[in-house]
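Colleague: Quick one, fold the following:
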Amino acid sequence: MKRYATAHWEGSLKEGNGTLTTQTTTLDKTQYSFKSRFEEGVGTNPEELIAAAHAGCFTMQLSAYIGEEGFAIENIETRCDIDFVDGVIATSHLTVNAKIADITADTFQELVQKAEKNCPVSKVLNATISSTATLL
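Modeller: Next up is the predicted model:
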């Protein structure tokens, strides 16, 4: 399986702007710029997109592990906070809240740690990855 996205940029780094389009057109000429990355401008930025990718990938991986153990998932919500420091994505922190029938707190934490280490986005990130998980 291969996926793609394209970036189009016009102008200098600080004054220019660009658009991002994904293969599925979920992002379709979505605006991004220096201001949306480093200040409070309109549009998205690479770190926000990585956070979304990591939250989504981790949550799917966790749901797979929970399902393999035979537990019923009511819902899982994951927030990913990316820390961009000195031009490097330094950390990715996952905050997980989940409602899962009959699972113990210890089993849940074990599966969270397993998903944190094994989701494909975690494997590609060269950053410190951490998580906090709460059963609701």
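Colleague: For the rest of this, base every contact and every neighbour count on C-alpha atoms.
Modeller: OK.
Colleague: Determine how far the last residue of stretch 98-107 lies from the first.
Modeller: 13 Å (CA to CA, to the nearest Å).
Colleague: Would you mind listing the residues in contact with the nearest residue to Ile73 once chain neighbours are set aside?
Modeller: Distance criterion CA to CA, 6 or more residues apart in numbering; nearest residue to Ile73, sequence neighbours excluded, is Ile100 at 4.6 Å. Shown in contact with Ile100 (CA atoms under 8 Å, 6 or more residues apart in numbering): 71-75, 135.
Colleague: same check, this time on Asp28
Modeller: Shown in contact with Asp28 (CA under 8 Å, 6+ apart): 19-22.
Colleague: Could you pick out the buried ones from these?
Modeller: Taking 16 or more other CA atoms under 10 Å as the criterion, what is buried in the contacts of Asp28 is 19-21.
Colleague: could those residues be laid out in TSV, adding distance to Gly87 and secondary structure?
Modeller: As requested, the buried ones among the contacts of Asp28 are exported to TSV (distance: CA to CA, whole Å; DSSP: H, G, I helix; E, B strand; the rest coil):
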residue	distance to Gly87	secondary structure
Thr19	21	strand
Leu20	20	strand
Thr21	24	strand
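Colleague: Here is a second sequence; please produce its structure as well for comparison:
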Amino acid sequence: MKRKATAVWNGSGKEGNGHLTTQSTVLNQTQYSFNSRFAEGIGTNPEELIAAAHSGCFTMKLSFVLGEAGFTPESLETTSVITFENGVISKSHLILKAKVPGISQEVFDASVKDAELNCPVSQVLKAEISVEATLEN
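Modeller: Presented below is the predicted three-dimensional model:
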């Protein structure tokens, strides 16, 4: 399987702007700029997209891991907080809230660790990855 996205940029780094389009067109000429990346401008940015990719990938991988252990999650909600410092993405901190009926804390923790280490986005990131997981009743 191969997936693709296209970025178009016009102008200088600070004054220019661009847009992103994904193969699925979920992003279709979605605006990005210096301000959307480094300030509070309208549009997306690479770090936000990496956060979305990491939280989505980790959550789906966790669902598969839990299924293999015999559990069906009622809900899994993951937020990824990307740290971008000195021109480097240095960390992705995942915050998970999970409802998994009948699971023990030990099996839950092992499943979270498995997903953290083995989701494809975790494997491609050269950044520190941490998880803060809460199992709700």
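Colleague: and the residue at minimal distance from the centre of structure 1, helix, strand or coil?
Modeller: With distances taken as CA atoms, centre = their mean, the residue of structure 1 nearest its centroid is His54 (2.4 Å). Classification of His54 of structure 1 using DSSP: H, G, I helix; E, B strand; the rest coil returns helix.
Colleague: I'd say it and Val124 touch.
Modeller: No. Shown here, His54 of structure 1 and Val124 do not form a contact pair, counting by CA atoms under 8 Å, at 10.0 Å.
Colleague: Tell me where structure 2 has strands.
Modeller: Using DSSP state E, the strands of structure 2 run over 5-10, 17-22, 30-33, 75-85, 88-99, 128-136.
Colleague: Of all those, which one is nearest Lys113 of structure 2?
Modeller: Closest to Lys113 of structure 2 of those, according to CA to CA: strand 128-136, at 8.3 Å.
Colleague: Now the closest one: buried residues?
Modeller: For strand 128-136 of structure 2, a neighbour-count test (16+ other CA under 10 Å) marks 129-131, 133, 135 as buried.
Colleague: now swap in stretch 87-98 of structure 2 and tell me
Modeller: Those buried within stretch 87-98 of structure 2 under the rule 16+ other CA under 10 Å are 89, 91-98.
Colleague: List of residues touching it?
Modeller: With CA under 8 Å, 6+ apart, stretch 87-98 of structure 2 has contacts from 47, 51, 55, 73-84, 126-136.
Colleague: Tell me the gap between it and the middle of its chain.
Modeller: Put simply, stretch 87-98 of structure 2 sits 8 Å off its chain's centre (CA atoms, centre = their mean, to the nearest Å).
Colleague: ok, back up a step: any idea which of the contacts of Asp28 of structure 1 is closest to Ser33 of structure 1?
Modeller: Nearest to Ser33 of structure 1 among these, with distances taken as CA to CA, is Thr19, at 8.4 Å.
Colleague: OK, contacts around that closest one?
Modeller: Applying CA under 8 Å, 6+ apart, the residues near Thr19 of structure 1 are 7-9, 28-32.
Colleague: Quick one, which of those are buried?
Modeller: 30-32.
Colleague: I'd like those residues as TSV, with distance to Lys114 of structure 1 appended.
Modeller: Below are those laid out as TSV (distance: CA to CA, whole Å):
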residue	distance to Lys114 of structure 1
Thr30	34
Gln31	35
Tyr32	34
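Colleague: So which of these is the closest to Arg3 of structure 1?
Modeller: The closest of these, once distances to Arg3 of structure 1 are taken by CA to CA, is Thr30, at 17.4 Å.
Colleague: isn't that closest one right up against Asn17?
Modeller: No. Thr30 of structure 1 lies out of contact with Asn17 (CA under 8 Å); the separation is 10.6 Å.
Colleague: could you measure the equivalent of Ala51 of structure 1 over in structure 2 against Phe108 of structure 2, distance?
Modeller: When structure 2 is aligned by TM-score structural alignment, the residue opposite Ala51 of structure 1 is Ala51. To Phe108 of structure 2, Ala51 of structure 2 is 23 Å away according to CA to CA.
Colleague: I'm done for today, thanks for sticking with me.
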